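Participant: This is the structure alone, sequence omitted:
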């Protein structure tokens, strides 16, 4: 049977289905268009913020801490580039970095950290940042970079370096590991030396590459350099001499301060023992203090020239007066004041030359306490120097409603009052400069300072020439003489105070200036608690003065002014035949 062929039926579109599909497509298109318009035109901020959070970054511009230099531009503190090693523990675990056992052992070895300690630092996978080592050298950083440990990164930072080491440690100070000053000039002028990093906004892709620089957020502030008044040549000479003397006399500590009497600039300020500021692992705060400005001492006989000026100014004596020291001792309030022997009637110059306590007491008892204290204040004792050094002490100038005779007498030869080596050096600079006091400075000034006449010039000059005899034949400081130069100064030896009185330890001092014909330099040397038979200022401090002052005069090309060489040969022959104080 023959099948009947069926004719093909043409497909037909149902009208309502077609319209429905077109309507749905049109609605979806309108909805998408409306949503896009809403996001991009009406309310674009949220998505813009989301995008910015994923791509915008703020970068810091590199900054360098300011340098510290001496008066001649020699660098005393500089910043050198180093690297910090840090890890992202989450990345370390996510990328199976710990499976590279040998590389982690090599990292521990190069960092000098035990392998177990290193592993503990990255064991928490929730942490995102941990320091492995700070301030590693560029060579170590390059070695670590070649290890290619996932999760271990490097970031640039700075390390403070002190080329002169322990010579300037107490003055310049040091910074902590984050670059903030913690001692000395570094701390006192921290804000001045610190730079402020600038900020720039950039856009980065997912790999961290910068694809767009959007401009500056905040401007960087450059660090400022500091030029000190210190002369590094004199500073090094002073430190070597002081350190050698400290070890030779087995002193607990020692300090030296040198001042330019014409400007008030501090040319040298050193202490012994010192420390190495480049080795922070051995840092101890008690070794870091600048003893020349923080520690105070009873000045002993070095205060006598100031008391003589007070007596001259108040009409108690004249420069050519005779003071009767007979019988060589006296009792005041149950206490005994005496000289080593009865010097009898002597001139004011001889009172200083032979360091007569009796002569000083006779003069002081004819003055009021107010007159004595006023003179000491005008010389800068009992007040801050204004240099801004960390931990500076003002010393102690006693204030009492009632003064006994023994208190006035002992004040005249340096007991009952405390001063810092810096203050004592300033007072001798005033004396050497004809009674003109300049404000002390440790930072180089742009303008010359203005001095103040604090005591009459004729009295200051008279006492200056009296003090020249202390270093000459018959004086107590023959070891302070410098061949070719006229030197003036005063020795001092004071006993250390203890609870209830004075102990058996001493402080040996020498304060002086040179050249006498036109004084340029004033210097103080303090030897704290020297051990052995020699503890007088003329024995332990005067030789240091002579060595350092001689070198400084030559370094500064200051002309010799001594009359004849024979005077110094004669002084040397009599060095062992004079009393000490």
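Facilitator: Yep, that arrived. Quick caveat, the model's predicted, so the values are computed rather than measured.
Participant: make it CA atoms for all contacts and neighbour counts henceforth
Facilitator: Will do.
Participant: in what helix or strand does residue 215 lie?
Facilitator: Per DSSP states H and E, residue 215 falls inside strand 210-218.
Participant: Could you do residue 362 as well?
Facilitator: Per DSSP H and E: residue 362 is located in helix 357-364.
Participant: packing partners for that helix?
Facilitator: When contacts are defined as 3 or more C-alpha pairs under 8 Å, 6 or more residues apart in numbering; DSSP states H and E, helix 357-364 packs onto helix 304-313, strand 322-324, strand 335-338, helix 348-353, helix 405-412.
Participant: want to compare, so here's the second one:
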């Protein structure tokens, strides 16, 4: 028997090994190129920060305001360039795409691609040049109706304004994490295997969707009717602080980066007289029957001049509120004194944010008492030299309606966990007693008379007892250094039913044209809002109501 040299045997074994190795690699490459839905790019890996699917924002009656859907964010890989044909393909998915040049870093092509389009693109040969990172897109419903309240998210899908910002932590459900995926989107490395399928909490608001839409229609109509710069509307429960509707309408409403109902403070004008009369009654310096001479419409005192819209003579304190005499209010304020008026205004919430947990809230303006000049007491008594947001004004009417307690407004009903269970339920927060119940009831009666033959009579609804106060505030012209004779902030606030108030309503128009008295420009929207509430909540005629149930020309 002839033995094969040892070196030849080794050569044969090594040759067989390499032939088998290259055969296996060839088969593997052919498989990767031909297997359905899989490309050689599947071996490529990508990293990206991924968050849970952002939770939804919903109304108390179940309307979805905002929700998110999953998809992909598409990047061009580092050092890759696209052919004209590949660009055409991707342009069909993202028409306004700006094509990046070849770069040492990956380049964003498509911020969000729907699951269907992503699946199609991942099957194309161009996919080997791309990275597909899990992403999500926020979708908003009835944007005009909810935009200032709801807010919006930024590029990273984090809340940037409104409810989106105020409750971002709950909606996100966590900070997210860096994950590793392959080109098909399969999760390779993550601390949370369920990251791509988990969701944040949903936020349920106190807003009644049906009322919100009806109120928006009324404010939008009023803005158009009087060619106003903007319009505001709020409905809230005086005893609980729940905001049932909160809208802003106007040419720029949908594009605002803030919520004017909490961010813009205006001089309220005559609606502030509810605080002036409350302070006087609380401190025992006047009674409703006390009479004051209203100077036949013009009052000059210490170098200043105060005018009324009509030449009133003697008026009782009650009639000063009913007919909205600035001169009468200034005299009541003078008797009350600056310390008592300042304290009452503070107790009503003026000069402090409501802390409604929405971003950008203004505190309004209530000057420290040591900064009042010799005329401040007179001016503040009828709503000048003081400023408040629409929400602060609604909150002040709630003090009268609920018997004298300052209640914190709230927009959150509850937080709903991803599993459908309530994770948190908001509660009523009573901040302090602002005035006695006796004082509140006395002012309530005065405000009822405003609607029954006073400056608010255009807004009354026959059969229902409604309380209210009108306001027409001249806006201060900073360039001229004086109050304008052409621009006004006009409002009408109130509540009903009189004997058991369940709903506070505040309506305002910024710079209405031609007509500008609050009792005129705010009347229709106020009246129709009352009727909408009656229909939605089933409020019976008269001055009382059971607890709300789910739906079933010369005036100041």
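Facilitator: Sure, I can see it. Since the model is a prediction, treat every value here as computed from it, not as a measurement.
Participant: Now the TM-score, please.
Facilitator: Superposed pair, TM-score by TM-score structural alignment, normalised by the length of the second structure: 0.81. Supporting alignment: 493 aligned residues with a C-alpha RMSD of 3.2 Å.
Participant: Let me know the angle separating the helix holding residue 362 of the first structure from helix 405-412.
Facilitator: Comparing the axes of helix 357-364 of the first structure and helix 405-412 via axes from the mean of the first three to the mean of the last three C-alpha atoms, to 10 degrees yields an angle of 110 degrees.
Participant: Which positions in helix 357-364 of the first structure come out as buried?
Facilitator: Using 16 or more other C-alpha atoms under 10 Å as the burial criterion, the residues of helix 357-364 of the first structure that qualify are 357-364.
Participant: Scan the second structure for its longest strand.
Facilitator: strand 482-496 (DSSP state E).
Participant: The stretch 301-450 of the second structure: helices as residue ranges?
Facilitator: Using DSSP state H, counting those that start in this stretch, the helices of the stretch 301-450 of the second structure run over 317-323, 326-336, 338-347, 376-381, 390-401, 437-451.
Participant: Which of those has the highest mean neighbour count?
Facilitator: Each of the helices of the stretch 301-450 of the second structure was scored by mean neighbour count; the highest is helix 390-401, a mean of 28, by mean count of other C-alpha atoms under 10 Å.
Participant: follow-up on the earlier one: I'd like the buried residues of helix 357-364 of the first structure laid out as CSV, including distance to residue 316 of the first structure.
Facilitator: Putting the buried residues of helix 357-364 of the first structure into CSV (distance: C-alpha to C-alpha, whole Å) gives the following:
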residue, distance to residue 316 of the first structure
357, 16
358, 15
359, 12
360, 11
361, 12
362, 10
363, 7
364, 9
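Participant: Residue 383 of the second structure reaches residue 269, doesn't it?
Facilitator: Yes - counting by C-alpha atoms under 8 Å, residue 269 is a contact partner of residue 383 of the second structure at 3.9 Å.
Participant: Between the two, which contacts overlap?
Facilitator: Common neighbours of residue 383 of the second structure and residue 269, counting by C-alpha atoms under 8 Å, 6 or more residues apart in numbering, are residue 473.
Participant: Now find how far off-centre the longest strand of the second structure is within its chain.
Facilitator: Put simply, strand 482-496 of the second structure sits 22 Å off its chain's centre (C-alpha atoms, centre = their mean, to the nearest Å).
Participant: Check stretch 15-30 of the second structure too.
Facilitator: From the chain centre to the centre of stretch 15-30 of the second structure is a distance of 65 Å (C-alpha atoms, centre = their mean).
Participant: ok, now stretch 224-237 of the second structure?
Facilitator: Worked out by C-alpha atoms, centre = their mean, stretch 224-237 of the second structure lies 15 Å from the chain centre.
Participant: against the first structure, where does that stretch fall?
Facilitator: Under TM-score structural alignment, stretch 224-237 of the second structure corresponds to residues 247-260 of the first structure.
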